[in-house]
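Asks: From the sequence below, what's the structure:
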Amino acid sequence: MRLIVGLGNPGDKYARNRHNIGFMAADEIHRAHSSFAPWRSRFQAQVSEGRIGTEKVLLMKPSTYMNESGRAVGEAMRFYKIEPQDVCVIYDELDLPPAKFRMKTGGGHGGHNGLRSITAHIGESYRRLRLGIGHPGDKKLVSNYVLGDFAKADADWLEPLLRAIADHAALLAAGQDSQFANKLTLSLSPDKGKTAQPAGSAAGSGPAKKPKQQSHIRQAGQNPAARLPKSGPMADMLRKLLGNKDAD
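Replies: Sure thing, here's the model as predicted:
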């Protein structure tokens, strides 16, 4: 059994908060994979069991509020005998720009109250998917910022990010974090398949290259006087100018 935990705060009041991006990711995985049962209350959380690829997965959204998330995670782990390395926690990261992400295993909590609680209950060696939400620029603004809703314009990067996480969740469930990160990066990158065509080609931009003009006076292997008239005053004058009196 794998445990994928999205962090956030329960209730409609917080549903669109930046702090709830972990809940949003869990919801998107749930929607994208039809094997999951409806959400139900258990382990002080909303949970759903299902399969992603070949792995049996328990999706979780703790109902304990962010700073007590570890209680729900610890209870589910003890029940299913899940090891910390089989737990992946998805959460918001102030120190990453919007639409950026990082995968890592272990480490500190970085001041995140949800991680602080989980670490207190299960130790540090669980896996983390950090989703960037940006920083307001001033420590005093952080609380209102993370508990504020995403702006409408954020949908341009937020929705593709959540879809990509759900699309590649089989790698996440299998513990293939490097492959998951690579796939996610490719999904979120601009289309790199369109390579620039050479100038002048059918799909290229810019004017077509002009063919090199051939000299009408001197070409390789030709005597310039070979094209002169054979006789007459004009022929004699041109031969003198070209310094070739014996061309004929």
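Asks: For the rest of this, base every contact and every neighbour count on C-alpha atoms.
Replies: Will do.
Asks: element containing the closest residue in space to residue 102 that isn't next to it in sequence?
Replies: Closest residue to residue 102 apart from its sequence neighbours, by C-alpha to C-alpha, 6 or more residues apart in numbering: residue 130 at 5.2 Å. Assigned by DSSP states H and E, residue 130 belongs to strand 127-132.
Asks: Which strands and helices lie in contact with that strand?
Replies: strand 87-93, strand 101-105 (3 or more C-alpha pairs under 8 Å, 6 or more residues apart in numbering; DSSP states H and E).
Asks: rerun at 10 Å
Replies: Judged by 3 or more C-alpha pairs under 10 Å, 6 or more residues apart in numbering; DSSP states H and E, strand 127-132 is in contact with strand 2-6, helix 21-32, strand 87-93, strand 101-105, helix 155-167, helix 177-188.
Asks: Also this sequence, please, to line up against the first:
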Amino acid sequence: MKKFLVVGLGNIGSQYENTRHNIGFKVLDHLAAQEGLTFETRKLGDMTTYKYKGRTFLLLKPSTYMNLSGKAVRYWMQLEKIAPENLLVITDDLNLPFGTIRVKTKGSDGGHNGLKDIQAQLGSNVYNRFRFGVGADFEKGRQVDYVLGEWNADEEAKMKERLDRSVALIKSFGTAGLANTMNTFNNT
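Replies: Model (predicted):
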């Protein structure tokens, strides 16, 4: 059975729960709710297993806080013997308008501290990223407040459709392959 590690980036704690920076957690929580899955606290994060069309998806929400996400990613990849091409990291992206989805196989961390730590821990910038656009509607110097701020009413109104699309992307990643997933979901 083919195994995948899908990591949603975010920060633990109720004060971060509905913030833009926690979109990775939000996507995985949406998938878990749709499929009746329950996360349990394990080493370095909360995890659940989702089986779909002969594939096993290990869904991980690291408990290391955003800036140390790489430790959890590396640990679970080694423990579960996950090949780098079967890793998908879900992250917020300020450079994309709200709800825009992009999948990439490599690249820079773009100033994102979670991706920076994953890259350092893996010793490579070649891993799959699912970037969820959160927009950049903030004044100069207010980036941290923006990503740690909660979704506005307009974003909330569009969220379910974007989360449903995100769940479909994860399923496609494991069943249709990365190239097909990129062709189907990028820029949607």
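Asks: And the TM-score between them?
Replies: Comparing the two superposed chains by TM-score structural alignment, normalised by the length of the second structure, the resulting TM-score equals 0.91, with 185 aligned residues with a C-alpha RMSD of 1.8 Å.
Asks: circling back to that earlier point, just so I know, which of the helices and strands packed on strand 127-132 of the first structure lies nearest residue 75 of the first structure?
Replies: Taking C-alpha to C-alpha, strand 2-6 is the member of these nearest to residue 75 of the first structure, at 11.7 Å.
Asks: corresponding residues in the second structure for the closest one?
Replies: Mapping strand 2-6 of the first structure onto the second structure (TM-score structural alignment) gives residues 4-8.
Asks: how much does the matching stretch stray from the first structure?
Replies: Mean deviation of stretch 4-8 of the second structure relative to the first structure after superposition (mean C-alpha distance after the TM-score superposition for the first structure): 0.3 Å.
Asks: ok, now how distant is the residue nearest the centre of the second structure from residue 21 of the second structure?
Replies: What sits nearest the mean C-alpha location of the second structure, by C-alpha atoms, centre = their mean, is residue 90, with 1.6 Å. Look at residue 90 of the second structure and residue 21 of the second structure: by C-alpha to C-alpha, to the nearest Å, they are 11 Å apart.
Asks: okay, and the common contacts of those two?
Replies: Listed as contacting both residue 90 of the second structure and residue 21 by C-alpha atoms under 10 Å, 6 or more residues apart in numbering are 9-10, 132.
Asks: Throw these into CSV and include neighbour count and distance to residue 122 of the second structure, thanks.
Replies: Below are these laid out as CSV (neighbours: other C-alpha atoms under 10 Å; distance: C-alpha to C-alpha, whole Å):
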residue, neighbour count, distance to residue 122 of the second structure
9, 29, 16
10, 28, 19
132, 28, 22
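Asks: Residue 145 of the second structure: which of the residues you listed is nearest?
Replies: Among those, residue 10 lies closest to residue 145 of the second structure (C-alpha to C-alpha), at 14.9 Å.
Asks: and the residue nearest to that closest one when sequence neighbours are not counted, how many neighbours?
Replies: Nearest residue to residue 10 of the second structure in three dimensions, chain neighbours excluded: residue 22, at 4.1 Å (C-alpha to C-alpha, 6+ apart). Per other C-alpha atoms under 10 Å, the neighbour tally for residue 22 of the second structure reads 25.
Asks: Hmm, residue 22 of the second structure is touching residue 92, no?
Replies: Yes: here residue 22 of the second structure lies in contact with residue 92, judged by C-alpha atoms under 10 Å, at a distance of 7.4 Å.
Asks: end-to-end on stretch 141-156 of the second structure?
Replies: End residues of stretch 141-156 of the second structure are separated by 25 Å (C-alpha to C-alpha).
Asks: buried sites along it?
Replies: Neighbour-count burial for stretch 141-156 of the second structure flags 146-151 (criterion: 16 or more other C-alpha atoms under 10 Å).
Asks: same thing with stretch 71-80 of the second structure?
Replies: 71-73, 76-77.
Asks: in the superposed pair, what's the mean gap between that stretch and the first structure?
Replies: Stretch 71-80 of the second structure sits 0.7 Å off on average (mean C-alpha distance after the TM-score superposition for the first structure).
Asks: Tell me which of the helices and strands packed on strand 127-132 of the first structure lies nearest to residue 122 of the first structure.
Replies: strand 87-93 (10.0 Å).
Asks: how far away is residue 168 of the second structure from residue 90 of the second structure?
Replies: 13 Å.
Asks: Ignore what I typed, I meant residue 83 of the second structure.
Replies: For residue 83 of the second structure, the distance to residue 90 of the second structure - C-alpha to C-alpha - is 17 Å.
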